[in-house]
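Peer 1: I'll drop the sequence and a predicted model, then ask my questions.
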Amino acid sequence: MRTLAIGDIHGGLKALIQLLNKMEVKDEDTLIFVGDYVDGWSESAQVIQFLIELSENIHCVFIKGNHDVWCEAWLKSGDVNPTWYMHGGKETIESYEGFSEADKKRHLECLENMPLYYLDDENRLFLHAGFTSMHGVNKEVFETTFYFDRTLWEMALTMDKRIEKDSAIYPNRLKHYKEIYIGHTPTTNFNSDVPMHAVNVWNIDTGAAFKGRLSGLDVNTKQVFQSDNLPVLYPNEKGRNKD
């Protein structure tokens, strides 16, 4: 029985299917997705549909990411956020061509029901981006922090690894949890094409929205699984690449 954490998908259904096959997912596994299912490649609606069907047979936890918040707002009201449209929303809207209103309603319900974070029975925290409260996620004041924050990862990266967890200067934010798993900030920004580990924080967004791969991590063994690079799987698309 495994717990597998999966990074930001960004409309890359081909990468998701390839990754799940490589992980040889079984019915008894738990899959925890850290958000951003949409925006980027051409199959955002198809990703949501696939995940809904997957969750009918396998225990899945779907954390909500910032791109999912934007998509949820569009499905609810029909209004197009200009920032969202420029950062993958256009492709997501186009991916819904051919989907019925009933399908869209089901997808909206899925997005609305996504938690902002998940804490498992081993005190491992999963969320999209980060949190800022020194008292932990249950004391966070602004919910947007859960899917927009980058300071948690920045702090973990710059910490002196010699500081012990029981030290007075060890950040209180990190003391609350055995491990923390996030996405949101691509590891490719730091010249790494695999999940990165800093202190007790694991970043599993390996740039699938851009030129990177979709990654999964067995949180017990730390075994890494990866798809091909997304541009290889979608050769006629640019995703969110700017060049």
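Peer 2: In hand now; what should we look at?
Peer 1: all contacts plus neighbour counts: C-alpha atoms, from now on.
Peer 2: Will do.
Peer 1: Can you classify Gly98 as helix, strand or coil?
Peer 2: When the structure is split into helix, strand and coil by DSSP: H, G, I helix; E, B strand; the rest coil, Gly98 lands in coil.
Peer 1: Tell me how many other residues surround it.
Peer 2: The criterion is other C-alpha atoms under 10 Å. On that basis, Gly98 has 8 neighbouring residues.
Peer 1: do the same with Ile6
Peer 2: Taking other C-alpha under 10 Å as the criterion, the count of residues near Ile6 is 27.
Peer 1: For it, give me its contacts.
Peer 2: Applying C-alpha atoms under 8 Å, 6 or more residues apart in numbering, we find Ile6 in contact with 31-34, 204, 214-217.
Peer 1: of those residues, buried ones?
Peer 2: Of all those considered here, the ones buried according to neighbour count by 16 or more other C-alpha atoms under 10 Å are 31-34, 204, 214-217.
Peer 1: between the residues you listed, which is closest to Leu233?
Peer 2: Checking those against Leu233 with C-alpha to C-alpha, the nearest one is Leu214 at 11.1 Å.
Peer 1: Contacts for the host helix or strand of that closest one next, please.
Peer 2: Leu214 is part of strand 213-218, with elements assigned from DSSP states H and E. Among residues not part of strand 213-218, those counted as contacts by C-alpha under 8 Å, 6+ apart are 2-9, 15-16, 19, 23, 193-195, 204-208, 223-230.
Peer 1: Quick check: PyMOL command selecting the buried ones in the residues you listed.
Peer 2: Selecting the buried subset of the contacts of strand 213-218 in PyMOL, with 16+ other C-alpha under 10 Å as the burial test, is done by:
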select buried, resi 3+4+5+6+7+8+9+15+16+19+23+193+194+195+204+205+206+207+208+224+225+226+227+228+229+230
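Peer 1: Put this next to the previous one:
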Amino acid sequence: MFMRILAIGDIHGCSKAFDTLIDMVSIQPDDRVITLGDYVDRGPDSKGVIDRLIYLYNQGQLIPLRGNHEIMMLAARSHPNSLDTWKICGGQQTILSYQNSSRKKPKINHILPEHWEFVEQTCLDYWEEETHFFVHANVAPNIPLSKQSNHHLFWEKFYSAKPHYSGKTMVCGHTSQKSGKPVNFGYAICLDTRVYSPKGWLTCLDINTGKIWQANQQGKRRESWIDEFISSPRHFNYAP
């Protein structure tokens, strides 16, 4: 049996914040770590983030979900017309993270084969536990997880979240919070705290205890509890 079930919000190429957060949490051999997608783009070290995730996965501790930025990354490889769109949305930073001294102009085909395999084959669309389920973006409230549309799973914003018929609590990312604080509707929790921005943080939640750990790219740390962030959808101010 796993000691802790830990959910981590959108990392977006911010390996320094990720390293600090992992050090704070002090992952134990019987912990399960669920990452909510958007590992690439916007931050400076998408390559390093995926390297770290593959290591955790090979240790048997990681359940990685796929985010909309991974969807865009895969589309850019398969459909050249999608490459420019991906670059505008942060893909240029991802490609640059694979640069080395011998390459003057990095290209998408410099992304490592094992990283493509991780994004395309290892990452999942959703994950379900006894009392919680995990998705990147959102779900339609009256539909099983296995029948959710790609739009809901990867693109739908959090402010529209409603209680799922399963009675389980949804944990997601995707809708970035400029405040750097998670949002807790009780039946749904958003952990995307905009780590790539100057005032952003990377957030980890222990779903059983409600403990929150946060770290940023400057190496700062803070801790809190998810109940401190209880809010109501009608009071939720969405900021893109």
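Peer 2: Yes, it's here. Predicted, not measured: the structure shown is a model, and the values here were computed from it.
Peer 1: Work out the TM-score between the chains.
Peer 2: Remark: TM-score between the superposed chains equals 0.79 [TM-score structural alignment, normalised by the length of structure 2]; 209 aligned residues with a C-alpha RMSD of 2.2 Å.
Peer 1: Kindly reformat the contacts of Ile6 of structure 1 as a markdown table containing distance to Lys64 of structure 1.
Peer 2: Written out in a markdown table, the entries for these read as follows (distance: C-alpha to C-alpha, whole Å):
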| residue | distance to Lys64 of structure 1 |
| --- | --- |
| Leu31 | 14 |
| Ile32 | 11 |
| Phe33 | 9 |
| Val34 | 7 |
| Ile204 | 15 |
| Leu214 | 17 |
| Ser215 | 17 |
| Gly216 | 17 |
| Leu217 | 18 |
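Peer 1: what about structure 2, which of these hold up?
Peer 2: Using both residues aligned by TM-score structural alignment, their matches' C-alpha atoms under 8 Å, structure 2 keeps these contacts from the contacts of Ile6 of structure 1: 31-34, 204, 214-217.
Peer 1: returning to that earlier point: where does the strand holding Leu214 of structure 1 end up in structure 2?
Peer 2: In the comparison with structure 2, strand 213-218 of structure 1 aligns to the range 201-206 (TM-score structural alignment).
Peer 1: In structure 1, which residue range corresponds to the lengthiest helix in structure 2?
Peer 2: In terms of residue count, the longest helix belonging to structure 2 (DSSP state H) is helix 46-58. Mapping helix 46-58 of structure 2 onto structure 1 (TM-score structural alignment) gives residues 44-56.
Peer 1: how about the helices in structure 1?
Peer 2: Under the criterion DSSP H, structure 1 carries helices at the ranges 13-23, 44-54, 66-77, 82-84, 90-95, 101-112, 144-148, 151-158, 172-175, 230-233.
Peer 1: any residues touching the third one, and which ones?
Peer 2: Same thing as helix 66-77 of structure 1. Contacts with helix 66-77 of structure 1, where a contact means C-alpha under 8 Å, 6+ apart, come from 35-39, 79-81, 84, 89, 92, 104-105, 108, 111-112, 147-148.
Peer 1: cool, and the first one?
Peer 2: Contacts of helix 13-23 of structure 1 with the rest of the structure, by C-alpha under 8 Å, 6+ apart, involve 9, 43-44, 46-47, 213-216, 225-228, 230, 233.
Peer 1: matching residues in structure 2 for it?
Peer 2: Going by TM-score structural alignment: helix 13-23 of structure 1 matches residues 15-25.
Peer 1: That stretch against structure 1, how far on average?
Peer 2: Compared with structure 1 after fitting, stretch 15-25 of structure 2 has a mean deviation of 0.4 Å; criterion: mean C-alpha distance after the TM-score superposition for structure 1.
Peer 1: Structure 2: which residue goes with Glu143 of structure 1?
Peer 2: Using TM-score structural alignment, Glu143 of structure 1 pairs with Asn150 in structure 2.
Peer 1: That match and Asp125 of structure 2: what is the separation?
Peer 2: Using C-alpha to C-alpha, to the nearest Å, one gets 9 Å for the distance from Asn150 of structure 2 to Asp125 of structure 2.
Peer 1: Between these two, point out the one with more neighbours.
Peer 2: Taking neighbours as other C-alpha under 10 Å, Asn150 of structure 2 and Asp125 compare with Asp125 leading, 19 against 15.
Peer 1: Who are the contact partners of the more buried one?
Peer 2: Taking C-alpha under 8 Å, 6+ apart, one finds 65-66, 135-136, 153 in contact with Asp125 of structure 2.
Peer 1: switch the cut-off to 6 Å
Peer 2: For Asp125 of structure 2, the contact set (C-alpha atoms under 6 Å, 6 or more residues apart in numbering) comprises 65-66.
Peer 1: Now which residue in structure 1 aligns to it?
Peer 2: Using TM-score structural alignment to pair residues, one finds that Asp125 of structure 2 aligns to Leu116 in structure 1.
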